[in-house]
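>>> What follows is a predicted structure for the sequence shown.
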Amino acid sequence: MKLIGKGTALTAWLAVLVLAGCTGWPIVDGQASAPQEAPAATAAFKEDIAPEAASGRVARHVVRAKDYMLVSAHPLATRAGARILADGGTAIDAVIASQMVLTLVEPQSSGIGGGAFIVSYDKASQTMQTYDGRETAPAAARADRYMQEGAPIEFWDAVHSGLSVGVPGVLHALALAHADHGRMDWASLFAPAITLAEEGFAVTPRLHTSLEANHALRDQPDAAAYFYDPAGRAWPVGHWLRNPALAQTLRLIAQDGPQAFYRGRIAEDIVAAVARHAVPGDLTVADMAGYRALRREPLCAPYKVYEVCGMPPPSSGPLAVIQMLNILSHTPISSLAPQSLAAVHLFSEAGRLAFADRDYYVADPAYVDVPVEAMISPSYLALRAALINPTKSQGSMPPGDPAGMRAVRGRDNSAELPSTTHVVAVDRAGNVVSMTSSIETAFGSKIFVDGFLLNNQLTDFSFASVDAQGRPVANRIEAGKRPRSSMAPMIVMHQGQPVMAIGAPGGAAIINYVAKTILGVLDWGLDIQAAISLPNFGSRNRHTELERGTSLHSLAAGLQAMGHEVREVDATSGLHGIVLTPSGLEGGADPRREGLAMGE
């Protein structure tokens, strides 16, 4: 696959616009003309895009490149980022361009109305930096936000309300990372998404299925007018969808920087949309103007001959992955077949132990003490590993006591549902970015404003501020606080150099998805695509989950005999990763979604 040369940028973007129309999907939008036949310049593109149009799980092979690579959840977003890399942009430049396109084409998962965590490796300085773009609670938020008559309200009642919307953080985080590591002009990175929003893109099978299944989105007039036909039917696969409102929003942000989003008309529109919901929220223009993304020191820990790095709290993801990997290093799992009964048992038991600690100890470190060093101490993890019985499940495990806190911390039972996205990029200079971004549940709060959806991330907080014993829950709601997350953008190092970038959507299951894939590459010797494609399994300290419709079904009876409560579940993980080898780059995109790995 060859990208169009630098001298044909206009032709390149015309090509991008018609890609979705080249897949064989019917164009049925009566309100917009069908796209013209693709110019000859797009011939090389069609081969890469067409297989991704098929619904359902498709076979994938590892993608190899010499100089640069990007993997994202949608071919158009991957194409946008790859174009930036081809033109000499940095990894963060490319990720910004991809995220703006994802706001348009994958609105069920992420966008500028949500938040993100970014892990960035700078080759020149050989340093790593993380950026916390997690949403924050409004200044008016109180601990009883989701309580009524002393009991938590229904989860979906909280989601589908103005009370679930936190101050979006992804734009501020991207701007902060761009200031540190960007090369191309900020405004130029928005051009692909602006053009696509104006000219249109074809609805994919995944977007259509998500729209068809979502009834709450139809209840919001502004969202319904964009996502459904006048009869309330989801736009069919191939419908040519345009979003001029988003194009205008992105144009303002491109011209004036992130302040155009956090102050002025867009901020006022966000606040007004939240306030006029049937269940109004308390977000203010002062909350918007006061938002700041944060630079944080990465969380790094040894794992055998590697160093595994990721986002520190308020994300629990990398912390739990590090715990799982090091607990498993005390077991024979690396010598077992990846889909064997023993391997799935050991992996699930390690997950129980990590999730038990996560539920008690992890929250926004500006509000509570998170005993990170104690939780990843080799001696502590050795004690935890000793609790694993190689022939019997321990069921729901209690937390450890890494820093003498167990008696004063309550358990958080908050839900984290799987609507998120992950992007990884490596540029010509060897810079690496791993970013996970989200609007929380599918289509977030369902509040649609200025062409994009607002998050419902505040439902990631514990609804109850204390547990049944009256102990405070670390992840309780407080003004200005960032809710705990399971997002796990990670970079693996070896002898001071990056060897792998990985991450996934999937709610709390992200932790198991990412741990499985790292284990697959580092211990089982799989290539990145094979590790991603491996059926998903694990436990979140409740039942043991096996990916439905896979070969893992044959293990169910054996696991049950070992004491596991087994549930076969859908596990559309959306893992995206790149492995850096002495001979080049190897990329993988999850066959459970519509993503694409691309490089040169």
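Yep, it's here. Residues are numbered from 1 along each chain as shown.
>>> going forward, measure contacts between C-alpha atoms and count neighbours the same way
Fine.
>>> residue boundaries of the helices in the stretch 151-300 of the chain?
155-159, 170-181, 191-199, 205-213, 221-227, 244-256, 259-262, 265-275, 285-289 (DSSP state H, counting those that start in this stretch).
>>> Could you work out which of these reaches nearest to Arg540?
Arg540 sits nearest to helix 155-159 of all those, at 19.2 Å, using CA to CA.
>>> Check which residues of the closest one are buried.
Ala158, Val159 (16 or more other CA atoms under 10 Å).
>>> Over to stretch 268-278?
Glu268, Ile270, Val271, Ala272, Ala273, Val274, Ala275.
>>> cool, and stretch 202-215?
For stretch 202-215, by 16+ other CA under 10 Å, it's Ala202, Val203, Thr204, Pro205, Arg206, Leu207, His208, Thr209, Ser210, Leu211, Glu212.
>>> swap in stretch 388-408?
For stretch 388-408, using 16+ other CA under 10 Å, the buried residues are 388, 390, 392-402, 406.
>>> could those residues be laid out in JSON lines, adding distance to Gly166 and secondary structure?
Conversion of the buried residues of stretch 388-408 to JSON lines gives the following (distance: CA to CA, whole Å; DSSP: H, G, I helix; E, B strand; the rest coil):
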{"residue": "Ile388", "distance to Gly166": "39", "secondary structure": "coil"}
{"residue": "Pro390", "distance to Gly166": "43", "secondary structure": "coil"}
{"residue": "Lys392", "distance to Gly166": "42", "secondary structure": "strand"}
{"residue": "Ser393", "distance to Gly166": "39", "secondary structure": "coil"}
{"residue": "Gln394", "distance to Gly166": "37", "secondary structure": "coil"}
{"residue": "Gly395", "distance to Gly166": "35", "secondary structure": "coil"}
{"residue": "Ser396", "distance to Gly166": "32", "secondary structure": "coil"}
{"residue": "Met397", "distance to Gly166": "32", "secondary structure": "coil"}
{"residue": "Pro398", "distance to Gly166": "31", "secondary structure": "coil"}
{"residue": "Pro399", "distance to Gly166": "29", "secondary structure": "coil"}
{"residue": "Gly400", "distance to Gly166": "32", "secondary structure": "coil"}
{"residue": "Asp401", "distance to Gly166": "32", "secondary structure": "coil"}
{"residue": "Pro402", "distance to Gly166": "31", "secondary structure": "coil"}
{"residue": "Arg406", "distance to Gly166": "29", "secondary structure": "helix"}
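>>> Okay, one more to line up with it:
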Amino acid sequence: MDLRIVRSLAPAALFVMAQACAPLPNAAPASTLAPTPEAAPQDPGVVTAADPRAAAAGAEMLRLGGSATDAAIAVMLALTVVEPQSSGIGGGGFLVTADTTGTVETFDGREKAPAAATPDWFKVDGKVLDHADAVPGGRSVGVPGNVRLAAMAHARFGKLPWRVLFGPAIRLAGDGFAITPRLAATLAMAPDIAGLDPAGRALFFGADGTPLPVGTVVRNPALAATFEKIAALGADSFYLGDNAKALAAKVGTAPRNPAPMSTADLAAYQAKPRDPVCGRYRVWRVCSMGPPSAGGVTVLQTLGALERFDLKAMGPASPTAWHLIAEAERLAFADRDAYLADPDFAPVPTVGLIDPGYLAARSALISESATIGTAAPGKPAGATDRFAMAGPVHENGTTHFAAVDRWGNAASYTSTVESAFGSGLMVGGYFLNNELTDFNLDPERNGKPTANRVEAGKRPRSSMSPVVVYGPDGHLRLIAGAAGGFTIPPQVIRVIIGTLDWNLSARDAIAQGIVMPAPGALAVEAGTPLAGMVPALQALGHDKVIAVPMRLKANAIEWVPGENGKNHWVGAADHRSEGATASP
């Protein structure tokens, strides 16, 4: 990035773009850039994840002297086993790392479309497939990125040997793990996907075709063998050789929507260091993932538009506060649908989208006493009229986890296979993603191409929003992220505002419901105190306010005051999920 742009926006600007990271290696060995044992520990660290067994895997790495990045990778691998409906090595993710000096680096392990993909990838006989018809089978599968992401991050910040990170996941897959209520419920909800592949049926369904009940111990020796090979031989063993051949063949011969993917597609895949997007919200510095994720920009745009309002004085019980949050999100979502895409394929006006003057103009559209109704995208600097605005894409699933190590360095990692159990295809004991349905299935709108259309080698837009927040003293204050498709940015925004503006603990901030814009309506999470705000929100002009159940799932870590000035890390997990925290 041109440093003149960065300097022109700092320090007075609300938001700045962080300097680009240098190209990083893809090899697995630990880096000398990792924190050293001689560094004075502040706290033993903590891990938070969507499953206690995965959190324990991360804590084991911290106990062995590993870094936050080591712990996060171990969690990702363990979740491949115990939470296969949400993430794993058959999918991709985004990782944000942060250290005690304020340096933030981000890693893009988002899946890519194969070389054979065209903008009409999801058209059959000239008609665009419905989302539900596009998900199962081979056409929705992108080249997985998590293993390359893990290798790149480990080469940069890993401390333990690569093979050690696989130990907990190998044990879980080989020795067996018990089916949890959430996994059982998801199997019952999506049996056609979870059981699409014979390997999936054999793992998770009985002889009568019904999903295995809660508590059943499942062993996945194929996945254990896959892990053992990657642990011994490195990431190349996933992208080259037998695994690559099996993966490409599975996609090409899928029982639903077979599609061309070659071993060359896998061999060519690389994770990428990306520019983080960072900015100031009041006295705090917030950093997240930039494009192809739309999540970080959406979070920063929303916070920037809200900064002029005294949310602290309003408090979390104020319908006006939630109205303002939803209005700011509505504006950010409109910009997302118009401009956010893979920056290697479309000119994304990231700097313009988070420019303080632009955000002030967008904020001026928001009123405390009325809704703006339907939001239109703005015209940020650097925007082009080459692309048409497209509606939101269907997003589901996903998982977030985070770790802080004994040196105070953090890893915030969001990972996904997209829908529950991804495409339903399995290779080597893991599910393959359906991430290509995060593209706009219809490549055009009103005669213009959409920025987020399918193209060969392109990464689909995402809502994933892993964040780190620094306090005014320069110390990390909060690490957070969420799962749940387009609900991810509103969940993360709720955690940031809850902890920073409303002085809630991270646990209580996550426990709040959410109010957020949805297509044609304002959605309020049913079963929460916010559902009682429906009449007040209607009085603010929201014609259609609906209270609906939401499958939310967030995780966070915060730095909190302790007795005698001994501050410490506290993990937080969502009570709606089976999330847990663990310490070494």
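Here it is on my side, so go on. This structure is a prediction, so every number in the text was calculated from the model and none was measured.
>>> Alignment lookup: Ala501 of the first structure to the second structure.
Matched by TM-score structural alignment, Ala501 of the first structure corresponds to Ile479 in the second structure.
>>> how close does its match get to Lys312 of the second structure?
21 Å (CA to CA, to the nearest Å).
>>> what about the two, which has more around it?
Neighbours were counted for Ile479 of the second structure and for Lys312 using other CA atoms under 10 Å; Ile479 has more, 33 against 14.
>>> Now whatever helix or strand the more buried one lives in on the first structure. Mean distance?
Using DSSP states H and E, Ile479 of the second structure maps to strand 476-483. With mean CA distance after the TM-score superposition for the first structure, strand 476-483 of the second structure departs from the first structure by a mean of 0.7 Å once superposed.
>>> Output the contacting helices and strands for that strand.
strand 399-404, strand 410-416, strand 467-470, helix 488-500, strand 553-560 (3 or more CA pairs under 8 Å, 6 or more residues apart in numbering; DSSP states H and E).
>>> roughly how far apart are the aligned partner of Asp265 of the second structure in the first structure and Ala479 of the first structure?
Matched to the first structure by TM-score structural alignment, Asp265 of the second structure sits across from Asp287. Counting by CA to CA, the separation of Asp287 of the first structure from Ala479 of the first structure is 10 Å.
>>> Next: Phe117 of the first structure.
In terms of CA to CA, Phe117 of the first structure sits 20 Å off from Ala479 of the first structure.
>>> Name the residue in these two with the higher neighbour count.
Each of Phe117 of the first structure and Ala479 has its neighbours counted (other CA under 10 Å); Phe117 has more, 30 against 13.
>>> Validate this expectation: that one resides in a strand.
Yes. Assessed by DSSP: H, G, I helix; E, B strand; the rest coil, Phe117 of the first structure belongs to a strand.
>>> any idea what it aligns with in the second structure?
Using TM-score structural alignment, Phe117 of the first structure lines up with Phe94 in the second structure.
>>> can you tell me the helix or strand for the nearest residue to that match once chain neighbours are set aside?
In space, Phe94 of the second structure comes closest to Asp108 once its chain neighbours are excluded; the distance is 5.1 Å by CA to CA, 6 or more residues apart in numbering. Using DSSP H and E, Asp108 of the second structure sits within strand 104-109.
>>> and that strand, how far from the first structure on average?
Looks like 0.6 Å for strand 104-109 of the second structure (mean CA distance after the TM-score superposition for the first structure).
>>> so how far is that strand from its chain's centroid?
How far strand 104-109 of the second structure lies from its chain's middle: 12 Å, per CA atoms, centre = their mean, to the nearest Å.
>>> In the first structure, which residue range corresponds to it?
The aligned range for strand 104-109 of the second structure is 128-133, by TM-score structural alignment.
>>> Give me the contact list for the matching stretch.
Stretch 128-133 of the first structure is contacted by residues 115-122, 168-173, 176-177, 292-298, 310-311 when judged by CA atoms under 8 Å, 6 or more residues apart in numbering.
>>> run the last query once more with 7 Å
Stretch 128-133 of the first structure is contacted from outside by 115-122, 169-170, 172-173, 177, 293-298, 311, using CA atoms under 7 Å, 6 or more residues apart in numbering.
>>> thinking again about what came up before, not counting its neighbours along the chain, what's nearest the match of Ala501 of the first structure?
Among residues not flanking Ile479 of the second structure along the chain, Val468 sits closest, at 4.5 Å (CA to CA, 6+ apart).
>>> need the contact list for the counterpart of the one you found in the first structure.
Here Val468 of the second structure is matched to Ile491 in the first structure, going by TM-score structural alignment. By CA under 7 Å, 6+ apart, the residues touching Ile491 of the first structure are Val308, Cys309, Gly310, Pro498, Met500, Ala501, Ile502.
>>> how close does the aligned residue in the second structure for Asn455 of the first structure get to Val469 of the second structure?
The equivalent of Asn455 of the first structure in the second structure is Asn433 (alignment by TM-score structural alignment). Separation of Asn433 of the second structure from Val469 of the second structure (CA to CA): 30 Å.
>>> Please apply the same query to Glu435 of the second structure.
28 Å.
>>> between the two, who's got more neighbours?
Applying other CA under 10 Å to Glu435 of the second structure and Val469 shows that Glu435 carries more neighbours, namely 32 against 26.
>>> What residues does that one make contact with?
Glu111, Ser140, Val141, Gly142, Val417, Glu418.
>>> OK, contacts around Gly513 of the second structure?
By CA under 7 Å, 6+ apart, Gly513 of the second structure lies in contact with Glu525, Thr528, Leu530.
>>> switch the cut-off to 8 Å
Counted by CA under 8 Å, 6+ apart, Gly513 of the second structure has contacts Val524, Glu525, Ala526, Thr528, Pro529, Leu530.
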